[in-house]
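Asker: Sequence first, then the predicted structure, then my questions.
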Amino acid sequence: MKISDLKSNFKKSLSELYPSEEVQSFFNILSEKYLNLSRIEIALNPERTISATEAEKFQKAILRLQNHEPIQYIIGETEFYGLPFKVNKHTLIPRPETEELVEWILSGFPPSGAKGILDIGTGSGCIAISLAKNLPNAKISALDISEEALKIAEANAKLNKVEVDFFQTDILAAETLPMKYDVIVSNPPYVRELEKKQMQQNVLKYEPHSALYVKDEDPLLFYRAISHLAKNHLNPSGKLFFEINEYLAYEMTELLKAEGFKNIEIKKDIYGKDRMLKCKI
């Protein structure tokens, strides 16, 4: 099969499910992964012949895309803050908004600053590893309840050649943390059940629900537990950072005031939504 025929079949198979630009993006990503060819190389060599094995890989990817599986899970990797990350069904796919949270944390510290940092609910390890890459003198720790997620996070730390101390903990059951920190950061589950109807099929069907959703009657469950622990485990000048539900910024502010935090600042993401929060004890 020629690349031109492969591309034509690929677009035809997905045209009713995705916008043409997204289909083209999928094809480029898979071509890089399966054929080791860039977008430019594909355009310059439409008559190049591919093997039956390569064609079969694309066909399998088409079937998974037709079932709305995220492209990141299909190829098993993604990029976050300019770094490569492995992902699978046990980890959330890192979002651009979370990159903004990392940037906000880094903007407050020179490379030699922030000696102790804890990432709570690390998932793929994207926050902890990105911070470790940019704060080489810091001691970075990260926890998660999921053993499978921690395996991916550890693999990602090796992939990006950084040291992060990963450990398994249920933050809702924890009564203490290992030490005091300059920064505690968390992107915990915050999507309410009532907001599921706004979610895309690829998120609803494939991304781990335990890392995404909270019950409507107690949407700040994780924030309450984390902030309660953080006030006893932050150094005097330490800061607490959260990614938050855009609809619950006021409730978050009141919760943190009640826990004794001050200098509470809400930051909007690139889409103009209240998405990040920082404060100190």
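Answerer: Received the coordinates, thanks.

Asker: hey, let's count contacts and neighbours off CA atoms from now on
Answerer: Will do.

Asker: Contacts only, for Ser112.
Answerer: Leu135, Pro136, Asn137, Ala138 (C-alpha atoms under 8 Å, 6 or more residues apart in numbering).

Asker: Same list, the residues you listed, but as a markdown table with distance to His68 please.
Answerer: Putting those into a markdown table (distance: C-alpha to C-alpha, whole Å) gives the following:
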| residue | distance to His68 |
| --- | --- |
| Leu135 | 37 |
| Pro136 | 39 |
| Asn137 | 41 |
| Ala138 | 39 |
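
Asker: dump the residue contacts of the closest residue to Asn88 other than its chain neighbours.
Answerer: Distance criterion C-alpha to C-alpha, 6 or more residues apart in numbering; nearest residue to Asn88, sequence neighbours excluded, is Tyr73 at 5.4 Å. Tyr73 makes contact with Val87, Asn88, Lys89 under the criterion C-alpha under 8 Å, 6+ apart.

Asker: Highest neighbour count among the residues you listed?
Answerer: Comparing the contacts of Tyr73 by number of neighbours (other C-alpha atoms under 10 Å), Val87 comes first, having 25 neighbours.

Asker: ok, that one - contacts?
Answerer: Counted by C-alpha under 8 Å, 6+ apart, Val87 has contacts Gln72, Tyr73, Gly76, Glu77, Thr78, Ile93, Ser124, Ile152.

Asker: just checking, which of those residues belong to helices?
Answerer: Among the contacts of Val87, DSSP state H puts Gln72, Tyr73, Ile152 in helices.

Asker: another one to put next to it:
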Amino acid sequence: MKLKDYRTSFLEKLTPLYDAMEAESFFNIALEELKGWKRIDLAMNPDAVLKDDEIIQWNNVLEQLEKHKPIQYIFGRAHFYGLEFEVDENTLIPRPETEELVEWIIKENEYKGQIKILDIGTGSGCIAISLAKNLPDAEVFAIDVSEKALAVAKKNAGTNGVTVKFLLQDILEAVSLPDTFDIIVSNPPYVRELEKAEINPNVLEYEPHLALFVTDSDPLLFYRKIALLAKSGLTENGRLYFEINQYLGNETVEMLEEYKFSEVTLKKDIYGNDRMVSAIR
């Protein structure tokens, strides 16, 4: 079978489940992963033929996508802020919105020299590692409750050539932080149970619920705990950064103001949703 004909069949099977652009992106990712080709390579080789063993590989990917498995889990990697990260079912897939949070932190701190940063709930390590890569004078620490997630994050730090000090810790059980920091950043669980109906099956069925969901009755649980710890764990004029639930922006701001943080700033993402907050101790 010609690869261009397989592409047509691939897209026809996926477009009832995904929008056309997303299905196209899946094909292009698979093309690079399975054949090492870019789109231009297929255009330059319109008569390329798939061998039987290649068709088996492509069909395996297609079957998993039809079951809504994220393509990042199928191939075991994701791209984030220009870097490549290993991901698996123990780690969330890095999101573009989180890249915006990282960009905000880098822009505000790139000329501050030797600073100390803590990432709480690091998962794959994408925030901590991206900050370590782009703020080379910073000393970066990262905490997670999952040993399996930390194993992935440690591997990602090595792959990307940075040093991050990883710590196993349930932040809800912590009475203090391991040091004093100039920056504390967290993208904690913030999706309420009532919002599950909005979640796509590829997220709901495959990504770790431990890193996603909080109870409807206490959706700011992690934010309050981290803010409380940050009151003594941040240096004077140190800054706290959160990725937040888009529906709880005002509530998050009010909570930080109640904890006597100053210059509390609510920021929207590229989609116009309240997505990030920063505050100064």
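Answerer: In hand now; what should we look at? None of these values were measured; they are calculated from a predicted model.

Asker: Now the TM-score, please.
Answerer: Superposed pair, TM-score by TM-score structural alignment, normalised by the length of structure 1: 0.96. Supporting alignment: 281 aligned residues with a C-alpha RMSD of 1.3 Å.

Asker: returning to what we had before: put together a markdown table for the ones in helices among the contacts of Val87 of structure 1, with distance to Leu220 of structure 1 on each row.
Answerer: Converted to a markdown table, these look like this (distance: C-alpha to C-alpha, whole Å):
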| residue | distance to Leu220 of structure 1 |
| --- | --- |
| Gln72 | 29 |
| Tyr73 | 29 |
| Ile152 | 27 |
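
Asker: wait, which of those residues is closest to Ser186 of structure 1?
Answerer: Ile152 (17.8 Å; C-alpha to C-alpha).

Asker: pretty sure that closest one is touching Ser124, no?
Answerer: Yes. Judged on C-alpha atoms under 8 Å, Ile152 of structure 1 makes contact with Ser124 at a distance of 5.8 Å.

Asker: Tell me which stretches of structure 2 form helices.
Answerer: 3-14, 20-35, 39-44, 52-66, 71-75, 96-109, 126-134, 147-159, 201-204, 221-233, 249-258.

Asker: could you dump the ones you listed to CSV with distance to Leu212 of structure 2?
Answerer: Shown next, in CSV, are the helices of structure 2 (distance: least, C-alpha to C-alpha, whole Å):
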stretch, distance to Leu212 of structure 2
helix 3-14, 26
helix 20-35, 23
helix 39-44, 34
helix 52-66, 21
helix 71-75, 17
helix 96-109, 14
helix 126-134, 16
helix 147-159, 14
helix 201-204, 9
helix 221-233, 12
helix 249-258, 17
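
Asker: Let me know which of the ones you listed is tucked in deepest.
Answerer: When these are scored by mean count of other C-alpha atoms under 10 Å, the highest mean neighbour count falls to helix 126-134 (a mean of 24).

Asker: What is the nearest of the ones in helices among the contacts of Val87 of structure 1 to Met252 of structure 1?
Answerer: Using C-alpha to C-alpha, Ile152 comes nearest to Met252 of structure 1 of these, at 30.3 Å.

Asker: so what corresponds to the residue nearest to Asn88 of structure 1 in structure 2?
Answerer: The equivalent of Tyr73 of structure 1 in structure 2 is Tyr73 (alignment by TM-score structural alignment).

Asker: Please report the distance of that match from Val214 of structure 2.
Answerer: 23 Å (C-alpha to C-alpha, to the nearest Å).

Asker: one step back: what remains of the contacts of Tyr73 of structure 1 once you look at structure 2?
Answerer: Counting by both residues aligned by TM-score structural alignment, their matches' C-alpha atoms under 8 Å, structure 2 reproduces these contacts from the contacts of Tyr73 of structure 1: Val87, Asn88, Lys89.

Asker: Columns distance to Gly108 of structure 1 on top of the residues you listed, output as JSON lines?
Answerer: Output for the kept ones among the contacts of Tyr73 of structure 1, formatted as JSON lines (distance: C-alpha to C-alpha, whole Å):
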{"residue": "Val87", "distance to Gly108 of structure 1": "29"}
{"residue": "Asn88", "distance to Gly108 of structure 1": "32"}
{"residue": "Lys89", "distance to Gly108 of structure 1": "33"}
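
Asker: And the residues you listed, which is closest to Lys280 of structure 1?
Answerer: Nearest to Lys280 of structure 1 among the kept ones among the contacts of Tyr73 of structure 1, with distances taken as C-alpha to C-alpha, is Val87, at 32.2 Å.

Asker: Superposed on structure 1, what's the mean shift for the lengthiest strand in structure 2?
Answerer: Counting residues, the longest strand found in structure 2 (DSSP state E) is strand 234-243. On superposition with structure 1, the mean distance recorded for strand 234-243 of structure 2 (mean C-alpha distance after the TM-score superposition for structure 1) is 0.7 Å.

Asker: Next, the angle helix 96-109 makes with that strand.
Answerer: For strand 234-243 of structure 2 against helix 96-109, the angle by axes from the mean of the first three to the mean of the last three C-alpha atoms, to 10 degrees is 150 degrees.

Asker: Show me what strand 234-243 of structure 2 packs onto, helices and strands only.
Answerer: Contact partners of strand 234-243 of structure 2 among helices and strands, from 3 or more C-alpha pairs under 8 Å, 6 or more residues apart in numbering; DSSP states H and E: helix 96-109, strand 181-186, strand 274-280.
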